[in-house]
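Chemist: need a 3D model of the sequence below.
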Amino acid sequence: MKTRLSLLAAGLLLATGAQASVPGDKLAKGLDAGSYGSFVKTLSSDEFQGRLPATIGETKTLAFLQAQFMRLGLKPGFGDSYLQPVPLVAITSHPGQLTLGNLKLDYLKDMVINSPKAVAETTVKDADLVFVGYGIHAPELGWDDYQGLDVKGKVVVMLVNDPGYATGDKRFDGRAMTYYGRWDYKFDEAARQGAAGALIIHQTEPASYPWSVVENSWGGTRYDLADDNGPKSAFSGWITEDAAKRLFAQAGLDFAATTKAAGKAPMAKPLNAKASVDIKSDFKTTESHNVMGVLPGQTEETVVITAHWDHLGTDPSHKDDPVYNGAMDNATGTAGLISLAQSFEDLYKGAEKPRRSIAFLAVTAEEQGLLGSKYYVSNPSIPLGRTVADINMDSLNVYGPTKDMVVVGKGKTSLEKELSEALRKQGRTLVPNDRPEAGGYYRSDHFNFAKAGIPALFAGGGSQPWDADVAKYREMMKARLKGCYHNACDEYQADWDLRGALSDLQAFHDMIQMLITSRDWPSWQSGAEFSRPAATE
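Modeler: As a prediction, the model looks like this:
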């Protein structure tokens, strides 16, 4: 920038709703700090009660999103409706003590467990405990922690992440987490193997988040798709590292040495103890909704833009601040969805339609395991064969403009070509995320599109502040928001410098414009674990 905005000036700029500048380029009409900030503020207000699916918070969120899509003249995405019903089952588990041998583990303090089944009572008594390393069955990589092991009716204990994190094993993409490192894969695989229970050992660094995130994300009500008939263990959950160390010591095993060895070769070791627990559960079948508006093009070929609208709801036990507002996660992304729709509605108002359509899809229950996007991909209103790409927005940049933009899972798709070109106009560059071990590519809604073969991009934010003033602001704001992920302090901040989010939205805008006016189909890069369905070649 030719002149630097002081933090005070930036705050005044945002407060007055004036259009903020972005690195190297003007913002498209419809992308402005005033409207974008108001969308974030509204969605993350206490009135929306943390946007938990199937609550009054959802009702208010749906009404707001539909009103915005109608205002912009978007076509309903599901026949004559903007809403796609997503059948869910809500399960609230009330576990008693979890007993592992002589250890009695307390809920939230030492462990968090749930029943994934809609049953009133789950009882596991005197089940053998087995440590299964990283809990991975990947014969195509020459790795199988379950090889020659019968865990039917047993309780398996495993490490978070994958062997690449511990050893740099190239089969697992080195330090970058693969899908085999994700908790949902591990629980699903344990169930496929017939385990009665599955426990992941929480460790902050390989998990990429502290124990408080496990407490807040896994305590209370959990959701699943009501029509998911896949295998499920009787219970699944997490134990603290301290509890795991005590468990290993009880079995006569050195925790550090055993877990280190588990990163070098597949492992299965009996823990010479029995597991017992009784879980009482309340459950009900309920319904949530995905929301989609479409800007029609000349063809049915469609670029899908996604953001999850849901968050964690409320916790009445937190008397001072019971609402998990989810401002950054993900009111920022949902607001970005509306702002992009606003900008394209303006761009094509009274003009010839673009060659391709754009679908703006706000999905539910991301925080429960990407359920809304999973349901949509299994029940798409736009055939997957006509879906050009997915661009996903989750937790946009509130730390000020940057010289770079991070793409999570860099090198997976050709979509990076269009994004790099859009960034070049801003004087910015595209860079990989600096913490690939966190497994970000497998943690948001684009992943369900990727599993179906649709090239999917997840990008946003950056690590290089645009100037010295931004660097100071960034340091201050990061300190203020430290520990707010999945906590009640993830609230809208009146002094947020939204120019970072807006510059990213401008880059997405330019990228989408390239895609909807092109005849080319994005593709997966060589080495990516996904491939586009043959019907769209």
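
Chemist: hey, let's count contacts and neighbours off CA atoms from now on
Modeler: OK.

Chemist: what does stretch 368-388 rub up against?
Modeler: 77-78, 86, 184, 222-225, 289-290, 300-304, 363-366, 443-446, 448-449, 452, 454-455, 521-522, 533, 535-536 (CA atoms under 8 Å, 6 or more residues apart in numbering).

Chemist: may I see the buried residues of that stretch?
Modeler: 368-377, 382, 384-388 (16 or more other CA atoms under 10 Å).

Chemist: try stretch 450-470
Modeler: Buried residues in stretch 450-470, counted by 16+ other CA under 10 Å: 450-463, 465-466, 470.

Chemist: so where do the helices sit in the stretch 251-400 of the chain?
Modeler: Per DSSP state H, counting those that start in this stretch, the stretch 251-400 of the chain carries helices over the ranges 255-262, 332-347, 371-378.

Chemist: need the longest helix for this structure.
Modeler: helix 499-516 (DSSP state H).

Chemist: now for that one, which elements pack on it?
Modeler: Applying 3 or more CA pairs under 8 Å, 6 or more residues apart in numbering; DSSP states H and E, one finds that helix 499-516 makes contact with strand 302-308, helix 332-347, helix 415-424.

Chemist: distance to Ala262 added to these, as a markdown table?
Modeler: Shown next, in a markdown table, are the helices and strands packed on helix 499-516 (distance: least, CA to CA, whole Å):
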| stretch | distance to Ala262 |
| --- | --- |
| strand 302-308 | 36 |
| helix 332-347 | 38 |
| helix 415-424 | 36 |
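
Chemist: between the buried residues of stretch 368-388, which sits nearest Val156?
Modeler: Gly369 (20.9 Å; CA to CA).

Chemist: alongside the first, I'd like the structure of this one:
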Amino acid sequence: MKRGRGDGWGDGQDDDAESSETWERWRGRAGSSDGPDGFRRGGTGAASARLAVEPVGRSTGRTGPAWLGYLPLALLVTAGIAIGGITLLRILGGIGRERARDLALPTQPSEAPIEALGAIDETTLQAWIERLADPSLGGRDTPSAGLDRAQAWVAEEFRAIGLAPWTTHDSAHDSAHDLPHGGPLARPLGDETLRPYFHPFRASAAFFGRVPYEAPLFSGPGRGDAVCELILARSDARFTAGTDFVPIARSSAEDPIFRGEAEADLVFAGYAIDSRPNEYDDFADVDVSGKIALVLDGEPEGGAFEGRFQDDEVTAEACLWNKLDALAREGAAGALVVDLFTEDAPLEYRWTRAYWNPPTMDQVRGGLPTLRISVAAATTLLGTSPLALAEAIRGAGAPVAAPVPAGTKVRMRAATIREDVELRNVVGQIASEPGRGYLVVGAHLDHIGVGPRGRIGSGADDNASGVAAMLAVARALMSEDGRQRLAGTGVLFCAFTGEEDGRVGSEALVARLRSRPVAPGSRGRCLGMINLDMIGRGPATSAVVLGLTECPEMRAPFERALSSGLHGFDRVQEVTSPEFFQRSDHYAFYEAGIPALFLFEDWPHLPGIYHTWLDTPEKLSVPKVASMARLAALVAFELAR
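Modeler: Next up, the predicted model:
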């Protein structure tokens, strides 16, 4: 789910104090009267200044009744009461706008079992959730190679279920465009037969909600010579960009292009950590001044480090930016950071680092030239495996020396540039018959990536749960019974990208719907949209729906679906919250005049794992996800009627 400004869903999982810089970013521009919940505050600033009152009967020397002396105080008290009353009314008004009530449910099913719902099974849902939340997908950031793989997997599932690609009759627009930076989206799909399920669109670099997109400057047309490189000077051997090394995004608002380069002797500097509380110092016996330091990602853990550093949590010592700060203080000329997870997985460029909830002080800073390198590249440079070095440190409980081959000099350049990026949604369809309308069932596929301490946001609840439920709904509606109940009504199934960056994908899809037919020879009316986002936590037999107040035409179909009793819930809350209603992909459809419902897990929202690395599959109730899928399918059948 898209983060709200000053989100109050934190659980204090991170002990770092929130920096003033971070707070200003979340609450809006400095000096704004916007509060952390996004609502305007009253009774501050200019309004307070206008309360100044000139003393009465003093500056003129005239005297008057004694009570006149108390008039300024009386005016101030009256004004204060008035402002307080206005503020109270505003608060009460906000409370009035955010409410929840239970909807009526039957005590037993009022309809015979629907055969199509039998296609929704918990074993398959569990497998789908685990697949999408697998750490190998790197948190499914937009854009990233991990998200590319997740999208290809969803397209494969669409095809296996029997969904057809969505035809928009615009092959020039819908074909994938290779971008000049040679980044993750320019790589082949692997299975080109999946391409019709992808609907690409371009987003400007500045369009993203968190930070502008920043591409690695790899060699390519129009790039010149100032591109990323890593060369072992003694043999002039060149490592391969995108395979052996990638840059770290470091551009600034003042300079949209970042280039940092160095040529120096290589030295191994462990984890680049100097921590007195943990009795560990990688710099005690290593001089990195004027050298390029090869360092390990993360921090020591386990073995002889029991009771130090990480017990159940990763400490701030593992933060990439803290490592680079330490190296800069020690006078290093550059840094090569070994990604220890690349032994069995490809090295992947990350244009951003996850911001956890609540925000921490793990913010981008410093300008030391830096490349992330693979285990294989580090082994070539050091003459020994960095994994073996990490294990030696773990066993010794202290830094270990790694003699670098004599004369090992390295030439490196890190380069990134802000530029537009191509993104894509994944869309499959049950085509509508001529003259019939269509529905949209959607869920966002993206999450927030990997944090600067190496912690992966798996996004099991947010939103592998919703995507898995969407696939289950597709299976139910594609069954023979499901097709009969749809009676020619079409359905688009959409795995959106960029929801975490401000509903980028759903906005693009809505623009496409406005301008292109959904099925050959038909421009059917969109009957409604059902959005599944964060549906796996909380009591297994309760659910939340938003949108019935905003879209009254959805109330009757939804209540008919509830009355069937075939979903598995014994409590469904209708929540009205104008601010919360804007927080996911359905809102793009609502703004376009398309009725939309938002199915959600619980209210008030459960604290603890939202936008943290703790959002993992074992925290979810798969029976609840199955019930959500059944409810969505029932609503779809009612809308088709």
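
Chemist: if we can go back for a sec, reformat the helices and strands packed on helix 499-516 of structure 1 as a markdown table; add mean neighbour count and distance to Lys29 of structure 1.
Modeler: Shown next, in a markdown table, are these (neighbours: other CA atoms under 10 Å; distance: least, CA to CA, whole Å):
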| stretch | mean neighbour count | distance to Lys29 of structure 1 |
| --- | --- | --- |
| strand 302-308 | 26 | 19 |
| helix 332-347 | 23 | 6 |
| helix 415-424 | 20 | 16 |
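
Chemist: of all these, which lies closest to Ala10 of structure 1?
Modeler: Among those, helix 332-347 sits nearest to Ala10 of structure 1 (CA to CA), with 18.2 Å.

Chemist: give me the mean deviation of the closest one from structure 2.
Modeler: Helix 332-347 of structure 1, aligned to structure 2 and superposed, deviates on average by 1.0 Å (mean CA distance after the TM-score superposition for structure 1).

Chemist: nearest to Asn216 of structure 1, of the helices of the stretch 251-400 of structure 1?
Modeler: helix 371-378 (18.1 Å).

Chemist: the closest one aligns to what range in structure 2?
Modeler: Under TM-score structural alignment, helix 371-378 of structure 1 corresponds to residues 504-511 of structure 2.

Chemist: cool, stretch 128-148 of structure 1 as well?
Modeler: So stretch 128-148 of structure 1 is aligned with nothing, judged by TM-score structural alignment.

Chemist: Val213 of structure 1 matches what in structure 2?
Modeler: Mapped onto structure 2 by TM-score structural alignment, Val213 of structure 1 lines up with Asn357.

Chemist: how about Glu301 of structure 1?
Modeler: So Glu301 of structure 1 corresponds to Gly437, using TM-score structural alignment.

Chemist: over to Phe447 of structure 1?
Modeler: By TM-score structural alignment, Phe447 of structure 1 lines up with Tyr587.

Chemist: what packs against the host helix or strand of that match?
Modeler: In this structure, Tyr587 of structure 2 sits in helix 586-591 according to DSSP states H and E. Secondary-structure packing of helix 586-591 of structure 2 (3+ CA pairs under 8 Å, 6+ apart): helix 504-515, strand 526-532, strand 596-600.

Chemist: make a markdown table out of these and add distance to Pro256 of structure 2.
Modeler: As requested, these are exported to a markdown table (distance: least, CA to CA, whole Å):
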| stretch | distance to Pro256 of structure 2 |
| --- | --- |
| helix 504-515 | 22 |
| strand 526-532 | 36 |
| strand 596-600 | 38 |
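
Chemist: Ile161 of structure 2: which of those is closest?
Modeler: strand 526-532 (18.8 Å).

Chemist: just tell me the aligned range of the closest one in structure 1.
Modeler: By TM-score structural alignment, strand 526-532 of structure 2 lines up with residues 387-393 in structure 1.

Chemist: buried residues of that stretch, list them for me.
Modeler: For stretch 387-393 of structure 1, the neighbour count (16+ other CA under 10 Å) marks Thr387, Val388, Ala389, Asp390, Ile391, Asn392, Met393 as buried.

Chemist: which among the contacts of stretch 368-388 of structure 1 end up buried?
Modeler: For the contacts of stretch 368-388 of structure 1, buried by 16+ other CA under 10 Å: 77-78, 86, 222-225, 289-290, 300-304, 363-366, 443-446, 448-449, 452, 454-455, 521-522.

Chemist: residue contacts, the closest residue to Arg571 of structure 2 other than its chain neighbours?
Modeler: Excluding its sequence neighbours, the residue lying closest to Arg571 of structure 2 (CA to CA, 6 or more residues apart in numbering) is Ser542, at 4.6 Å. Neighbouring residues of Ser542 of structure 2 by CA under 8 Å, 6+ apart: Phe569, Asp570, Arg571, Val572, Gln573, Glu601, Asp602, Lys624.

Chemist: the residue nearest the centre of structure 1 in helix, strand or coil?
Modeler: Nearest to the geometric centre of structure 1 sits Ser444, at 2.8 Å (CA atoms, centre = their mean). Assigned by DSSP: H, G, I helix; E, B strand; the rest coil, the conformation of Ser444 of structure 1 is coil.

Chemist: measure the nearest residue to it once chain neighbours are set aside to Leu361 of structure 1 for me?
Modeler: Leaving aside its chain neighbours, Ser444 of structure 1 sits nearest to Leu370 (6.5 Å; criterion: CA to CA, 6+ apart). From Leu370 of structure 1 over to Leu361 of structure 1 the distance is 13 Å, taken as CA to CA, to the nearest Å.

Chemist: got it, and Thr413 of structure 1?
Modeler: 21 Å.

Chemist: who's more crowded, the two?
Modeler: More crowded of Thr413 of structure 1 and Leu361, by other CA atoms under 10 Å: Leu361, with 27 against 21.

Chemist: return the residue of structure 2 aligned against the more buried one.
Modeler: Leu361 of structure 1 maps onto Cys494 in structure 2, by TM-score structural alignment.
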